[in-house]
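1. this one's sequence-less:
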């Protein structure tokens, strides 16, 4: 049993947020996935029969597909029986991701890399040929690149690149996002929006077994006890949409949820001063995991906004007015470290240079005056009012967070209006660029700093992943340079330089890097912390309890 939030639906092309990616991965699959137990992270074949053959120039990747893999049974197919997946299905799915009518935020994985992709999108004809994707035969898929793309195998693990059947898209039309038809370990049984999603084992799931190898400590941790067993290990999976932490906590204590985070108001009841688990929970067999997340939390400025976009001094004043240390102590119980660069620790490109906008109230007031708003008022004496959006409609925790940031800005004379939105509406506003400021966190998609830096690349602006609509010619030139470079000290140095450019321009007001505290029931087994966990539900199991 899990707990989830409201989300947009099950369409892989619209899976850019954590919640949607998590749900999509229950039902759909792609060519590749992460090896669950191995560290450092590596990709292994999933619907591909093997890793691809790569041409000497690095521009052509040839995948052989596993034979006998079927889409789940569904009324969209003749007779209701799912058919075999072929190379043409991947060509269709990849072209669909690039279809400008769908405005997918995931088109970045192909559009600037695959041969002919950008021109195909500009033509706007979904039926026109796209030379970069080709089915050479029923089970052979070829991807041709316009230039080397070191991250290609990583991005093919992402839900954006998952395969969908044309029949389902055409049969369900605009309602396709509510009727997932995939090859994955589970299939959707029922969905009551804003309440409950239930999955059941997919009876046609094809031929995957629990891994037989891992890290040296995995066997002692019991993570290899199910080696070789058919997947998935669960028959049924239920996600609840729970907005209030008290409800989640009571369900967790009652054994209805497999896991729970720890709300700030409960932290001292659950965690000892030595940052261990309380004796009361230990006696119940509950386990505590403390895991650094490859995440950067921040407040983004929309550069298209006529107030904050052209006024760097205003953005700097805003950032300098945020008492991040107080936020970490009061709101997160010390479960963050202050962010100093968009790239989190543990990823090449992160540095230990001091953050240029550390909390300094007098400096923030000075910058605000230099921005044309002395004391928080413009030349006509009108008060400066800024609007920030955040998810969490109806959530007490979100309201407390909104009040905290509003209080911080009030200290320098800025009135910050915070709009709490449903998660789906928040994502729509961010996607469409209907923001002035937005609070956000970027969860890394693959272990490469390029995944953070693409959020600042000009051509990725809304409706793409560059939600700030930032554009800097020097940054864009460097991004295009590193996009084809293999991992090297030279590339890492450019990553550091690019991150510094975004800091100089104050595109984000940085907040912190989270340390996740998670509680897990004793009956929930085979859990190993993973930076990219979305497809891992098939490995978990539940003991009788």
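-> That came in fine, so what should we check first? All figures in this text were calculated on a predicted structure; none of them were measured in a lab.

2. from now on I want contacts and neighbour counts done on CA atoms only, so please keep to that.
-> Will do.

3. quick one: the strands in the stretch 401-545 of the chain, in order.
-> Secondary structure of the stretch 401-545 of the chain (DSSP state E, counting those that start in this stretch): strands located at 415-421, 437-443, 508-520, 524-525, 541-542.

4. now mean neighbour count and distance to residue 341 too, for the ones you listed, in CSV please.
-> Written out in CSV, the entries for those read as follows (neighbours: other Cα atoms under 10 Å; distance: least, Cα to Cα, whole Å):
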stretch, mean neighbour count, distance to residue 341
strand 415-421, 18, 24
strand 437-443, 20, 13
strand 508-520, 22, 7
strand 524-525, 18, 36
strand 541-542, 17, 38
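
5. doesn't residue 392 make contact with residue 423?
-> Yes - at 6.6 Å, residue 423 counts as touching residue 392 under the criterion of Cα atoms under 8 Å.

6. residue 268 - how many residues pack around it?
-> Around residue 268 there are 15 other residues, counting by other Cα atoms under 10 Å.

7. ditto for residue 139
-> Per other Cα under 10 Å, the neighbour tally for residue 139 reads 17.

8. hang on, it packs against residue 69?
-> No - under the criterion of Cα under 8 Å, residue 139 is not in contact with residue 69, lying 10.8 Å apart.

9. can you check which residues contact both of those two?
-> Residues touching both residue 139 and residue 69 (Cα atoms under 8 Å, 6 or more residues apart in numbering): none.

10. would TSV of the strands of the stretch 401-545 of the chain with distance to residue 64 be doable?
-> Putting the strands of the stretch 401-545 of the chain into TSV (distance: least, Cα to Cα, whole Å) gives the following:
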stretch	distance to residue 64
strand 415-421	44
strand 437-443	31
strand 508-520	38
strand 524-525	34
strand 541-542	31
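
11. quick one: the helix ranked longest in the chain to chain centroid distance?
-> Secondary structure of the chain read by DSSP state H shows that its longest helix is helix 489-505. With Cα atoms, centre = their mean, to the nearest Å as the basis, helix 489-505 stands 22 Å off its chain's centre.

12. what comes up buried for it?
-> Residues of helix 489-505 classed as buried: 491, 492, 494, 495, 496, 498, 499, 500, 502, 503 (neighbour count, 16 or more other Cα atoms under 10 Å).

13. who's in contact with it?
-> Taking Cα under 8 Å, 6+ apart as the rule, helix 489-505 contacts 312, 341-343, 348-351, 356, 449-450, 453, 456, 475, 478-479, 482, 485, 508.

14. could you give the angle of it to strand 508-520?
-> 110 degrees (axes from the mean of the first three to the mean of the last three Cα atoms, to 10 degrees).

15. which one of the strands of the stretch 401-545 of the chain lies nearest to residue 428?
-> Comparison of those against residue 428 by Cα to Cα identifies strand 415-421 as nearest, at 10.2 Å.

16. okay, pairing it with this:
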């Protein structure tokens, strides 16, 4: 074995020090400018449902548990470990010590209880400012299945459920359940959505509504400080304009890439392409409260009338597959035995005639005003659907609104038909089927008692094989009732400058950026 002298050791140490310093110089500092298709709706994650808001709030807040980067596997976050009782009804979480909110107040069990009580109790004095939609979705209303939240000691909190919930832990990792500073919520009240205070890697610096959100690194983050000094989320609604800004260097990365730009990115010396793992669905929904969409024959006719593959070829650069179910094949429990509605305009006409609409009818078709991962070009795809329906004698009038208004109106069932989509939050079928189509949650007036019974039983069942059987059955019911035309499951492309390092896209549609850095 060769002997290392003291002089040699010193030389090696100096070289190693220079190497480490060089690496850290590349990793630490700088501003990342993220170009996106729409503005944030709000910065209180429990009050919003849109991905543009979650892109930002995920940087400001932490949840009790998190997802391992690039997956939906649960790992510790503000809770270091946990256990569940034998009956599955009591969950005990041991919290991370020494964590502070951005305003300097301590994170502890009291803060966790206060947040969950605020969300679940409608008579809580700070259950204000929004509808707390995600809490209702995931925990079955208010107070829902979380019957008690108890402080065991300063860093131990206990959740008592009224019934078992198989995806409970995965649900807690979802972005909407970021823990806020109770004192900040009390201070700002209904304006808290503009003044967020969490424990996350970044702190809000400024929100110029309609333009940009500026975040700065949290110097007291409980993890290692973020590599970036700042993140700027810029709102640039037009895909082509956003891509031009990426090419010119005024932004560093973008989502909502137009299909025609994918090849240019792949051939560029200064840009690179990252593909988000597919866990989404884009769909065209029909509201049962509006005639003639209360007739299943009309809904099935629309399913036969739209050529999904042609839409994918035209608007997705091949980075999508036709959808036949409301959840993607990447989710366990997917029912691949279902036969899709084939593209068959003549069959669609026959169904319309059976329903008494052989001469067609006229209706409003709402299309997405901003690019989304599952529907990157809402207006063009809306025009394509309009054209397909005209071939079966149906006239669709295209309608849209600004993004916030669009979400509000569709959520309140004001649209006869509309385009929307969903990116899975936690990798569980419940997050698609129950959230989107159960009668207690549905925003398209689809109410099926049969489906509801199946989905609720699946939530209470801890046996994975039994849950698979139930979700297979649920997809059969949905397919027969045809409340949607499921359009696509996309693999969304993200374009980045070559200097953007260590970006790991998550299948949930948003990810923390505290480990991204800019190389020289």
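-> Here it is on my side, so go on. Not measured: the values here are computed from a predicted model.

17. sorry, back to before: which bit of the second structure covers the longest helix of the first structure?
-> Under TM-score structural alignment, the match for helix 489-505 of the first structure in the second structure covers residues 465-481.

18. which stretches in the stretch 301-450 of the first structure count as helices?
-> For the stretch 301-450 of the first structure, the helices defined by DSSP state H, counting those that start in this stretch cover 312-320, 324-330, 361-370, 396-410, 423-432, 450-453.

19. can you redo these as TSV with distance to residue 257 of the first structure?
-> Shown next, in TSV, are the helices of the stretch 301-450 of the first structure (distance: least, Cα to Cα, whole Å):
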stretch	distance to residue 257 of the first structure
helix 312-320	38
helix 324-330	27
helix 361-370	43
helix 396-410	20
helix 423-432	22
helix 450-453	32
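
20. buried deepest among those, which one?
-> Each of the helices of the stretch 301-450 of the first structure was scored by mean neighbour count; the highest is helix 312-320, a mean of 24, by mean count of other Cα atoms under 10 Å.

21. superposed on the second structure, where does that helix end up, distance-wise?
-> Compared with the second structure after fitting, helix 312-320 of the first structure has a mean deviation of 1.1 Å; criterion: mean Cα distance after the TM-score superposition for the first structure.

22. what comes into contact with that helix?
-> 301, 308, 357-361, 363-368, 370-371, 409, 505-510.

23. again, but for stretch 46-54 of the second structure
-> Outside stretch 46-54 of the second structure, the residues touching it (Cα under 8 Å, 6+ apart) are 36, 38-43, 45, 119, 129-135, 175-178, 193, 509-510.

24. apply 7 Å and report the result again.
-> Here stretch 46-54 of the second structure makes contact (Cα atoms under 7 Å, 6 or more residues apart in numbering) with 38-43, 45, 130-134, 175-177, 510.

25. now intersect these with the helices, please.
-> Filtering the contacts of stretch 46-54 of the second structure for helices - DSSP H - leaves 133, 134.

26. closest to residue 71 of the second structure out of the contacts of stretch 46-54 of the second structure?
-> residue 510 (11.3 Å).

27. and the closest one, what pairs with it in the first structure?
-> So, by TM-score structural alignment, residue 510 of the second structure is matched to residue 534.

28. now do residue 120 of the second structure
-> Matched by TM-score structural alignment, residue 120 of the second structure corresponds to residue 98 in the first structure.

29. what does residue 380 of the second structure give?
-> So, by TM-score structural alignment, residue 380 of the second structure is matched to residue 400.

30. helices of the stretch 51-200 of the first structure, start to end?
-> Using DSSP H, counting those that start in this stretch, helices in the stretch 51-200 of the first structure cover 87-98, 117-123, 152-155, 166-172.

31. can I get these in CSV with distance to residue 430 of the first structure and mean neighbour count?
-> Formatted as CSV, the helices of the stretch 51-200 of the first structure follow (distance: least, Cα to Cα, whole Å; neighbours: other Cα atoms under 10 Å):
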stretch, distance to residue 430 of the first structure, mean neighbour count
helix 87-98, 19, 21
helix 117-123, 22, 16
helix 152-155, 22, 18
helix 166-172, 26, 16
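
32. now do the contacts for residue 83 of the first structure.
-> Contacts of residue 83 of the first structure (Cα under 7 Å, 6+ apart): 70, 71.

33. map it across to the second structure for me.
-> Under TM-score structural alignment, residue 83 of the first structure pairs with residue 105 in the second structure.

34. ditto for residue 245 of the first structure
-> Checking TM-score structural alignment: residue 245 of the first structure goes with residue 239.

35. surely its match and residue 257 touch.
-> Yes - with contact defined as Cα atoms under 7 Å, residue 239 of the second structure counts as touching residue 257 (6.3 Å).

36. ok, now how distant is the equivalent of residue 367 of the first structure over in the second structure from residue 342 of the second structure?
-> In the second structure, the residue paired with residue 367 of the first structure is residue 351, using TM-score structural alignment. As judged by Cα to Cα, to the nearest Å, residue 351 of the second structure and residue 342 of the second structure stand 14 Å apart.

37. do residue 507 of the second structure as well
-> Distance from residue 507 of the second structure to residue 342 of the second structure, by Cα to Cα: 28 Å.

38. same question, residue 268 of the second structure
-> In terms of Cα to Cα, residue 268 of the second structure sits 39 Å off from residue 342 of the second structure.

39. give me the number of residues near the closest residue to the match of residue 510 of the second structure other than its chain neighbours?
-> Spatial nearest neighbour of residue 534 of the first structure, chain neighbours left out: residue 22 (4.7 Å); criterion: Cα to Cα, 6 or more residues apart in numbering. Counted with other Cα under 10 Å, residues neighbouring residue 22 of the first structure total 20.

40. residue 22 of the first structure should be in a strand, yeah?
-> No - counting by DSSP: H, G, I helix; E, B strand; the rest coil, residue 22 of the first structure falls outside a strand, being helix.

41. what distance do you get for the aligned partner of it in the second structure to residue 393 of the second structure?
-> With the correspondence set by TM-score structural alignment, residue 22 of the first structure lines up against residue 55 in the second structure. From residue 55 of the second structure across to residue 393 of the second structure, the span is 41 Å (Cα to Cα).
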